[in-house]
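Visitor: after the sequence you'll find the predicted model.
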Amino acid sequence: MSDHPRDEFRTQLLNHTMRFAAAYVPAYGEVAYRCLSDVHALAQLPSLPILKKSDILMRPEAFRHISMEPHLIQHTSGTSGQILHVHRSKEELAAIESFFSKSDEPTDKTTPVIISILGSTTDAIQTPAPAVGQVFRLNLRDPTWRSRIQDVVRAPWEYVEGTHHARPAVIVGLESDLRVLTALLRECSFDFSSASISSLITSGDVITRRLRRYYESTWRAPLFDQYGLSEIFGSCNQCGVCGHLHPDPHVIMEVVNPISSEPVSDGVGIAVFTTLAPFVQCQPFIRYWSGDLVEISEVSCPVDLLGFRLLGRLYKSVSLPGLTGSGIVLSAIEAYDALDDFSEIASSGMFKWLWEIKDHSQLGHLKFDLRMDSDRGSHTLVATIETRFTPHLYPEQSESLKFRIRDALCKRSGSLRESIQAGHMSLRINLKPPGSIDSFMPDMVE
């Protein structure tokens, strides 16, 4: 067993969680989980079966506490299939409140202001947990608040309760909402050097290298990724020390091979999560299959020994039949990251209710499609990409763009490059004129 403090904490909670689940959740008392109570260490978790969303949807009551009443019902977004309802009890919410409440609260002058931006998901129900600062919810759907965003980011402490002292401020929200906020401020020629923002924390969408440069140079503040699932209480946060994502200490994360489900200690696999009591009691998930690809590596970091980078949805990634390991030659995020540097590629128009924005395509996503065509042992990755110009009218520009896209994809994915060089597959780029691909919303990450 790892002697890292986080793993020691997880192991302590794991022992209680296994006994609790076996005693009170019907599914975990069945034959498939007969050795549940014998799991006392993190290394023993692979002896238990993988739990998938479809298993829960088939008989949701079997994965709920036999007598605990739900106090809060959340739900998944539905972007990756049928919506799953997640039940939270009063008991676990009380445990969360107790654990995260600090006895040594910082003073009013040092408590950061958290600007929680709401735009695309104002109706989302979140698990209530004490924040590390005073929270101000900025609703971008409200035109009154949109008209005041310059004042909010200049002096956010003026919009929270208590003594109004200048203090650090952090913007937290979905990447799509940060995109809206940034675009609104740029439309009114806002001077970002006057913003009192110390950092940005985003989740829910991919942060490409171009986007990171854009946000950090615009806001003059560092940006940190956050990854999580609606089903799981806990998230994975980008570390300020090593730069990797680490899971919260109150959740267990494993990585398994997407084909065999065998544990992966180094390389590409699927993230699997186990929720822990007392933070989750009403509907515990043990070895829950996220459907998200990650690249894991053991890192020498004082925060956590498990570090990884997110690669996106498995079903949005491209696999090559017969390839050893994960079988993945190009992940969803690798593809998007490579293509995001090309201004010639069209974007979908989003948030069209924002009348203040002139060009809504700046709020959208790149319009492209990837598929692997296989015929009698021959495999071709076909990348269909919509451009901002009509390709057949500009043949030289089109050929140059195809060459540069091919080069960028191969540089971004070593597996793709090696598979092409070895003759296992080929790559074909198809350019399409404006309007060829329907409005595109990539489901790359939860």
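Guide: Perfect, thanks for sending it.

Visitor: from here on, just use CA atoms for contacts and neighbour counts.
Guide: Noted.

Visitor: who's in contact with the residue nearest to residue 271 when sequence neighbours are not counted?
Guide: Once flanking residues are discounted, residue 271 sits nearest to residue 255: 4.7 Å by Cα to Cα, 6 or more residues apart in numbering. Residues near residue 255 by Cα atoms under 8 Å, 6 or more residues apart in numbering: 263-265, 269-272, 294, 296.

Visitor: how does it look with 7 Å?
Guide: 263-264, 269-272 (Cα atoms under 7 Å, 6 or more residues apart in numbering).

Visitor: and it, that one's in a helix?
Guide: No - assessed with DSSP: H, G, I helix; E, B strand; the rest coil, residue 255 is strand; it does not lie in a helix.

Visitor: please enumerate the strands of the stretch 101-250 of the chain.
Guide: With DSSP state E, counting those that start in this stretch, the ranges of strands along the stretch 101-250 of the chain come out as 113-118, 134-139, 169-174, 199-203, 223-228, 235-238, 245-247.

Visitor: need the contact partners of the last one.
Guide: To tie it back to what came earlier, the one meant is strand 245-247. 235-239, 253, 304, 306-309.

Visitor: assess the claim that residue 15 and residue 40 are in contact.
Guide: Yes - proximity of residue 15 to residue 40 meets the contact threshold set by Cα atoms under 7 Å, at 5.3 Å.

Visitor: for the chain, which strand is longest?
Guide: For the chain, the longest strand by residue count, based on DSSP state E, is strand 288-298.

Visitor: tilt between that one and strand 223-228?
Guide: Relative orientation of strand 288-298 and strand 223-228, computed by axes from the mean of the first three to the mean of the last three Cα atoms, to 10 degrees: 140 degrees.

Visitor: try this one side by side with the last:
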Amino acid sequence: MHTTLTEQRLIGLARTLTRLRADSPFYRQLIPAGDIGPANAPALLRQLPWLDPAGWAAVREQLRTSTFDGIATGFTNGTSGVPKAFYSTEAERAALRAGRVADGRRRLQLVGFNHGAVVGLDLAGEGDFVPLLSMRYFDLAADLIANGSADGSRVRVLAGTARQIKDLTLHMQQRFGDLAGFGLETLEVGREFLSPGWESRLREWWGAEIDTVYGFSELRMCNALKCRVCAHHHFPPSCVAEVVDPADPDRYVPLGGRGSLLVTALHPYVEFEPRIRYRPGDLVELAAQPCPKWGEPGFRPLGREEHCLAVGERGVFVTTADCVAVLADLPQVAVSPRHLYPDADQRHYEAGSPRFKLVDDAAGPAVHVELRFDPRVWPQEARAVADLARASLPAELQVVLHGPGTLDDVTLV
């Protein structure tokens, strides 16, 4: 009999809760005695406390299920804060290796959204890894794609953040012109938002499919791929997700609603330091209906909770994803300058993310947007940006326009 994706999750959740009760000092007193099966596992999970990164770190030693024997250390990539050490067991690494689907295509990883997991979980066999630390590395990556490796194999999958892939694409266009002839089949974009305009450009320029991935470097087993059928992300069967009201985590949001993500990574993918109802600090939007392919609703990443606003009495969320969708493809909006590669020149400017931030202060909720020109000098062009933003965002808020280089503390996307 075929087991659905949801049924696989519930079986794994029951196994995880049973093991935690036996081996974790923190959860031993929180999970009642008795058999745990797929039917009662969700109710038991819901009774457990959720932990954000600070809360998880505070009880970290009590969470651990075994000694340090055979433990390997990795580090997160620090995109949402200071890089953090994480540990893994051989059972975790074996489970990840066994669950990895190898399609035989050569990959080039630009060392972004999973580099900590690659080091800590011994998964370097996935392909070539080129860190884009300077223009010399850009040329190395470009040559691998254009000319292939010494064994004659060609790169078919390019994986990295949106910023990295856009940077490398512009670099290669300057060197080679047409990119479609290099045979790249898939661009795998992780962590950062890819605007509709840039998604269309990359697909056209490379002649490749676009896969977007949402995930965490310390929880590689929870990476969620955007489905080509329903256009929402789905977590793999190695974890369980809940979407709750940010102000009341005991209340689940309805289908089509927006809320805080809670992630539970299942045994044995996280064995030594379990993350149960882990709240990474991200807002997501549930799909309005189940996916025809997977039989369960997916979700859409919306951005970090700290960067989003709840507007009005109904608390409608205006999020990073909303602002990117509206602002990123407007030529009037400034983008973040190059800061990662000291020897990069102006040709990489257009790869930057739109400069904006959401603010709720004494003047009320507003989105502040930096333009490429002084709005006082070009008032009609500035007004067009403000009108579009007000009409397109999901809640009414002020639009405050700034001239070049005058907006501080922009939202990171």
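Guide: Done, it's in. Bear in mind the structure is a predicted one, so any value in this text is a computation, not a measurement.

Visitor: which of the contacts of strand 245-247 of structure 1 are buried? Put it as a PyMOL command.
Guide: In PyMOL syntax, the buried subset of the contacts of strand 245-247 of structure 1 is picked out as below (16 or more other Cα atoms under 10 Å):
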select buried, resi 235+236+237+238+239+253+304+306+307+308+309
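
Visitor: tell me which two of the contacts of strand 245-247 of structure 1 sit farthest apart.
Guide: Farthest apart among these by Cα to Cα are 239 and 253. That separation is 15.9 Å.

Visitor: thinking again about what came up before, want to throw the contacts of strand 245-247 of structure 1 into a markdown table with distance to residue 289 of structure 1?
Guide: A markdown table is the format used below for those (distance: Cα to Cα, whole Å):
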| residue | distance to residue 289 of structure 1 |
| --- | --- |
| 235 | 15 |
| 236 | 15 |
| 237 | 19 |
| 238 | 21 |
| 239 | 23 |
| 253 | 10 |
| 304 | 21 |
| 306 | 18 |
| 307 | 18 |
| 308 | 16 |
| 309 | 17 |
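
Visitor: before we move on, the earlier item: and the residue nearest to residue 271 of structure 1, how far from residue 66 of structure 1?
Guide: For residue 255 of structure 1, the distance to residue 66 of structure 1 (Cα to Cα, to the nearest Å) stands at 30 Å.

Visitor: swap in residue 336 of structure 1?
Guide: Relative to residue 66 of structure 1, and taking Cα to Cα, residue 336 of structure 1 is found at 44 Å.

Visitor: the more surrounded of those two?
Guide: The residue with more neighbours, out of residue 336 of structure 1 and residue 66, is residue 336; 22 against 14, by other Cα atoms under 10 Å.

Visitor: is it fair to say the more buried one lies in a helix?
Guide: Yes - assigned with three-state DSSP, residue 336 of structure 1 falls within a helix.

Visitor: how close does the closest residue to residue 74 of structure 2 other than its chain neighbours sit to residue 203 of structure 2?
Guide: Using Cα to Cα, 6+ apart and skipping the chain neighbours, the partner closest in space to residue 74 of structure 2 is residue 120 (3.6 Å). Note on residue 120 of structure 2: its distance to residue 203 of structure 2, by Cα to Cα, is 32 Å.

Visitor: looking at the two, which is more packed in?
Guide: residue 120 (22 against 16).

Visitor: so the more buried one is in contact with residue 73, correct?
Guide: Yes - using Cα under 7 Å, residue 120 of structure 2 is in contact with residue 73, at 5.2 Å.

Visitor: now the helices: where do they sit in structure 1?
Guide: Along structure 1, counting by DSSP state H, helices occupy 5-24, 53-58, 90-100, 143-146, 149-154, 175-187, 209-219, 332-339, 395-412, 414-421.

Visitor: for residue 318 of structure 1, which of the ones you listed is the nearest?
Guide: Of all those, helix 332-339 comes closest under Cα to Cα, at 7.7 Å.

Visitor: from residue 127 of structure 2, how far off is the equivalent of residue 195 of structure 1 over in structure 2?
Guide: The pairwise alignment with structure 2 assigns residue 195 of structure 1 to residue 182, based on TM-score structural alignment. Look at residue 182 of structure 2 and residue 127 of structure 2: by Cα to Cα, they are 17 Å apart.

Visitor: do residue 211 of structure 2 as well
Guide: Residue 211 of structure 2 sits at a distance of 17 Å from residue 127 of structure 2 (criterion: Cα to Cα).

Visitor: residue 329 of structure 2 now?
Guide: Distance, residue 329 of structure 2 to residue 127 of structure 2, by Cα to Cα: 32 Å.

Visitor: how about residue 408 of structure 2?
Guide: Distance of residue 408 of structure 2 to residue 127 of structure 2, given as Cα to Cα: 39 Å.
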